[in-house]
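Asker: Pasting a predicted model and its sequence here:
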Amino acid sequence: MKKSLIAIALAGTFLTACGQSDPKQTNSTIVEATPAAKAELGEFGIDLTARNEAVKPGDDFFMYASGTWYDNFEMPADKTRYGAFTQLAERSEDQVKAIIDDITSRQNLTPEEQLIANFYNAYMDTDTINKLGVSPIQATLDQINAIKNTDDLTKVFGNVWLTNADSPISGGMWFNRLGPDQYEFTIGAGGLGLPDRSYYLEDSERFSHIRSAYVSHITEMLAFAGIKDGQARAEAILALETQIAQGQWPREKRRDRDLTLNQIKRADLAKEYPNFNWDLFFEQTGYSIPQLNVSQPEPIKAMIALVNQQPINVWQDYLTYHTLSNNAGLLAEEVFNANFAFYGKELDGQEEPRPRWKRAVDEMSATESLGFAIGKVYVERYFPESSKAKMADLVENLRTALGQRIDGLDWMSGDTKVNAHAKLAAFKPKIGYPDVWQTFDGLTLSNQDLVGNIHKLRQYFHADSVATELEKTDRNRWGMTPQYVNAYYNSSFNEIVFPAAILQPPFFDPNADPAVNYGSIGAVIGHEMGHGFDDQGSKSDANGIQRNWWTDADRAAFEAKADQLAAQYSLYEPITGHFVNGRNSLGENIGDVGGLSMAYHAYQLSLNGKEAPVINGVTGDQRFFLAWAQVWKEKRTEQSMLSQLKAGTHAPGHYRALAPRNHDAWYKAFDVKPGDKLYLPEDERVRIW
């Protein structure tokens, strides 16, 4: 199984498809579901007590659906946001903790259980960790101190996959977008310590304060490496990172797959991007793959210029700081606490750190850690096969619905519809857990050496990636572990993936009313399917190959609708003066609006022409849209909200809950009329899929 890949470029968390045609009442594979027992939430799967019925649905559907909860909920001190996702993630954490506690309490463990026990015990051994101080990363700090020239610097940059230092030029394995059966090495620009380039470049009191606090933080962290005159050196690091930020593309440009597809042969790299020792860089990575992609050509050239222009001592301080900061969670508590004071409290408004055991669970549950060893047990204990079967049925229901909706599109020609149907038919769903589990043959971990364990895991996964770089891509691989609360679409494999942990209330409850499941997990399925048809996913075909399968007129019609949606979301202002980036979040917003339409269409099909019952005074359509809105209930610190606006690809939950304003059925269900704040005239409601 392929393991070491560039940070997975998977399209998001939820929801896609928008409506042009009326659902056809057919005898297709759509089946009618009925509750078998009491739902976990309320009487039928929704928490009606969370509503604030004093708010008109047409004025603020988020507050109508969840306002009482929002007004009364107190943010836990160890959180920066809390909502349905957080609640379910905590359930998953508790379940994983129970698995670990069981393993660590027993003798005669299997090899994988021993790995889990040793890693967890090493992570929780704070006495040993505190005694070691920063010594576990001293070898990396020594290498940085020994840098004499740009070749030495390049060696460190090429080795960050192991040391978790930082680099303005980085790369990793991904799939060849023009031939997904092959891997390629993608080179990109990075290296910032603040969440986004805007934190360096925006001229306001808020960002000026953050930059000042960042300098103070860097000064404190450098002291752990014995650097006493840290203030001036910290200011030089900020100045360097500001230049890095100036050289980078804005986020909305970085997500454009046409701009980020720049394939080049390894043999031509030095000619096209001179003045950087690429051979030395790749020697550190171990890769010899001849096929490359440079995701940001101009920024890479700008980073090369900085490598050659900036004094070596500034780069040394930059690397020293980032090595300490990026590894702080593995080091003595005084180092971790200093790092948390800035990244947790200052940047995100988090009052106190998460409990150490939760941080251990997070570290262990990653894909390139012990996540699949734990996930195998998680699935056995907590994921019924009946849920997988029901989820598979729902996926096919949504596939049927989207197929009908494609047929009904009045803006798409027949030629493009043929290709759209081919892509839809080729969608591969992965539900719950992998068919082929990750193995850990030959790996050993200590119960006393946390950083050593991290390095062993990185080396283990990296060695496998290097060994298989020229082999056919592994389509059995998963980019998330089963215990992770999320979902994603992978355009290269044209697959939608739903880990087991998300298939629980409020997203999926086999005992909930059908309207609720269609409004929650149904829209989740639709969202992920829709990523194959959003502004970027739509650039790949049924086989995952990036190519234009549209007529020019159809593509222009699609982009006009996408532009309209981007403009709509760009009007939302969560913080005074700071708006949702409708262009950067466009793929997710298309997913939300479109997925909701697709799920509603499938729900109507499931009724087989019958009228949905009214339950506790709530109609079927109202239950559907309320389920959607309560999936996105959340509360955030203002600092976390700012980071989401500047660095996130999703709109905040409050505004994701407002996606129904683009759907005619919502207006009828809640009697939304002109004059209501969310009211959109029919010609301004964005209907794409």
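Answerer: Cool, got the structure.

Asker: C-alpha only now, for contacts and for neighbours.
Answerer: OK.

Asker: how near is the nearest residue to residue 42 once chain neighbours are set aside to residue 678?
Answerer: Spatial nearest neighbour of residue 42, chain neighbours left out: residue 48 (6.9 Å); criterion: C-alpha to C-alpha, 6 or more residues apart in numbering. Distance, residue 48 to residue 678, by C-alpha to C-alpha, to the nearest Å: 22 Å.

Asker: dump the residue contacts of residue 346.
Answerer: 210, 213, 639 (C-alpha atoms under 8 Å, 6 or more residues apart in numbering).

Asker: So which of those residues are in helices?
Answerer: Those of the contacts of residue 346 mapping onto helices are 210, 213, 639, per DSSP state H.

Asker: Nearest to residue 43 among the residues you listed?
Answerer: Among these, residue 639 lies closest to residue 43 (C-alpha to C-alpha), at 36.2 Å.

Asker: this is the comparison structure:
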Amino acid sequence: MTLSKLAPLSLTVAIAASLAACGKTEAPVAAVAADTAKPAFDMAQIKTPSVAFNVADLDPTASACADLNGFVNGTWLKANPVPGDQTTWGSFEILRERSLEVQHALVEQAATADAKAGTVEAQIGDIWKTGSDEAAIEAAGIAPLQPELEKIAALGDSAAIAGYLRDAYAQGQGFLFSLYASPDFKDSGNVIAYVGQGGLGLPEKGYYFDESQANIRDAYVAYIEQLLALSGVDAAQAKEQARAVMDFETRLAKASLSRIELRDPAKRYNPVSALDADKLTPNFSWTALFDTLKVPAKDKFSLAQPGFFGELDKMLADVPAATWQAYLRFHTVDNAAPYLSKGFEQANFDFYSKTLRGQQEMQPRWKRVLESVNGAMGEALGQLYVEAVFPAESKVEMQHLVENLSAALKTRLENLPWMGEETKKKALEKWASFTPKIGYPDKWRDWSGLTTSGDSYLGNMRAARAFNYRYMLDKIGKPVDRTEWGMTPQTVNAYYNATKNEIVFPAAILQPPFFDAKADPALNYGGIGAVIGHEMMHGYDDSGSQFAANGNFDNWWTDADRSAFNSRTDKLVAQFDGYESLPGVNVKGKLTLGENIGDLGGLTVAFDALQMALKEDPSKNVAIDGYSQDQRFFMNWATVWRRNFTEGELRVRLNTDPHAPANFRANGAPSNMPAFAAAFECKAGDAMVRGDDTRVVIW
């Protein structure tokens, strides 16, 4: 909730699963002109060290059979606490720092170039220069937002409020609910509009009710009051309005579903016509909204969580206009705060980053502005990034690894003892239709029409947001563009998209400890190989398994096979429910189930693929630094998951993140694998060897 607050409303597809949680949203929004000169970049400029597996990092006092994470990462974790300007620190964050250093050089080059107005270089340069001009931002104060605040102050009744909401969404400024374009769950070749619950300033509905979050609630009310006062509201009124806003959001939270409930695709898909939806919400016309947005959604759109929207409609009728004004004013200022003068930016940081997540220091200005460039024009910057630092041979080697993982997965599916032939046939059809995407899009997005200037940082970000949102809305009613990516090439992550049945690996993750073309097979299969397997297995996790080979939300299982699957995944839920992350706070096994299925299945398939590769070329099946290929495979898996957290960040993630904390990911899957026990000669009773009654075997 910091520098990405003006990123497009909901470009993240609800049925896409990523490898790791991202702290910020990077939205693909622009293309680079075909005649863009390839920037010269020397990787020797990078100051952030590599995080490749190194035996010097091992903890000689620890045992792999007792704690793989401690054995591999203990020494490193003790020596690398979370820096003051971060909330987590580990392999992902360090690779992100390396990516940011490259991006920094590229935006500096774009900003200093004599770029023609309207070109991508000029647009990136405008955002960079206006974001870096602290004196101009400070002098402007709240003025760039004042016209919007005046509109809110003039709202006198529910009809005016509904009209304002429609206009705000047309500019991509809505926050009361999500409204985005995505493939139709039942017709995945075509795009429809999806509308879902929203409107909360705290991370998840539980924050409004759990006794353990009382201090956070108090701090949030104080923050609302502070921001309202900074925006010009009288101090006494700001205090009263802050309490009213909190009550408003608490009412929304009561009507909202939990993160665990939203893991069920059926709770995210409810196709209706606009006329039928209008009956549910007589005080808010969806017909009028789609007319304002100029999108063909009246015949069919998804209005999921109807209970939330029924309550929202009542609030339009019975909540005083003054409370609506306070709510809309606060969130409008809150969204813009990172792009306004220092008082707003500092207040925003102090609550969302420091109080909520435990980050002690604001990141340097260049990183904050670079995050804005990524939020506004991430794909444009991505093309510059790829041209500068992504070697063609990396894509070729990755394609080979994907083929090997795919072959290993097919063998696993064919030999599943618990799945019947009818379901197995469908599972193999899904396997055959996987689409891998590696490095960067084959087609870059065009961005003609965006207007930026050298006058206003907030103005540029709002312009980019409106342009992004229009780009997304224009997909509604059209065939799905399967060439599009949901992450930028410079993002250190990977993802699976169920409606496209695709697995995607951005360029920035293709470096050690994940991938190194010069490394021994064990490191690559234990790193990026396990990532490839993880993303493939999302197609068969508790959510992805409800989508068929063609991407449609469709039950392709027999009842007996689904029951057998659930009995196995229930054991994985119990395993992670048993992990205590903070005193008295355990991991939520149901919330993290999909990622844990991905880890277990992905690591299992990657190990199979390693054995196939070593059989093909026995000369590579050699010990290095005293460790066998099998041992190095599991050791690099753990290296990927080395990570420290602030306590605040960890608490937020335990409530909201579908990924378990990194130390449990390092240990969780290997503890279920006899291959791990064999590699390290572990014995029954060792902590990393789960007994027959608790060992989880799925794929």
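Answerer: The structure has been received and is ready for your questions. Since the structure is predicted, the reported quantities are computational estimates derived from the model, not experimental observations.

Asker: Would you pull the TM-score for this pair?
Answerer: The TM-score (TM-score structural alignment, normalised by the length of the first structure) is 0.92; 659 aligned residues with a C-alpha RMSD of 2.1 Å.

Asker: and which of the contacts of residue 346 of the first structure is nearest residue 99 of the first structure?
Answerer: Using C-alpha to C-alpha, these come closest to residue 99 of the first structure at residue 639, 34.3 Å.

Asker: mean per-residue distance, the longest helix anywhere in the first structure to the second structure?
Answerer: Looking across the first structure with DSSP H, the single longest helix is helix 385-408. After superposition onto the second structure, the mean distance of helix 385-408 of the first structure to its aligned counterpart is 0.5 Å, using mean C-alpha distance after the TM-score superposition for the first structure.

Asker: List just the nearest of the contacts of residue 346 of the first structure to residue 581 of the first structure.
Answerer: residue 639 (16.4 Å).

Asker: so what's residue 682 of the second structure up against?
Answerer: Shown in contact with residue 682 of the second structure (C-alpha under 8 Å, 6+ apart): 65, 688-689.

Asker: counterpart of it in the first structure?
Answerer: Under the alignment (TM-score structural alignment), residue 682 of the second structure pairs with residue 672 in the first structure.

Asker: how far away is its match from residue 663 of the first structure?
Answerer: Counting by C-alpha to C-alpha, the gap from residue 672 of the first structure to residue 663 of the first structure is 11 Å.

Asker: circling back to that earlier point, and the ones in helices among the contacts of residue 346 of the first structure, which of them are buried?
Answerer: For those, a neighbour count by 16 or more other C-alpha atoms under 10 Å gives the buried set as 210, 639.

Asker: what's the closest of the ones in helices among the contacts of residue 346 of the first structure to residue 657 of the first structure?
Answerer: Within those, the smallest distance to residue 657 of the first structure is 20.7 Å, found for residue 639 (C-alpha to C-alpha).

Asker: Excluding covalently adjacent residues, which one is nearest to that closest one?
Answerer: In space, residue 639 of the first structure is closest to residue 348, 4.6 Å off (C-alpha to C-alpha, 6+ apart).

Asker: for residue 136 of the first structure, same thing?
Answerer: residue 451 (6.2 Å).

Asker: Report the contact partners of that neighbour.
Answerer: 136-137, 330-331.

Asker: switch the cut-off to 10 Å
Answerer: If you count contacts by C-alpha atoms under 10 Å, 6 or more residues apart in numbering, residue 451 of the first structure has them with 122-123, 129, 135-137, 163, 327, 329-331, 457.

Asker: Residue 644 of the first structure: which of those is nearest?
Answerer: Ranked by distance to residue 644 of the first structure (C-alpha to C-alpha), the contacts of residue 451 of the first structure are led by residue 329 at 22.5 Å.

Asker: Give me the secondary structure label for the closest one.
Answerer: The three-state label for residue 329 of the first structure, taken from DSSP: H, G, I helix; E, B strand; the rest coil, comes out as helix.
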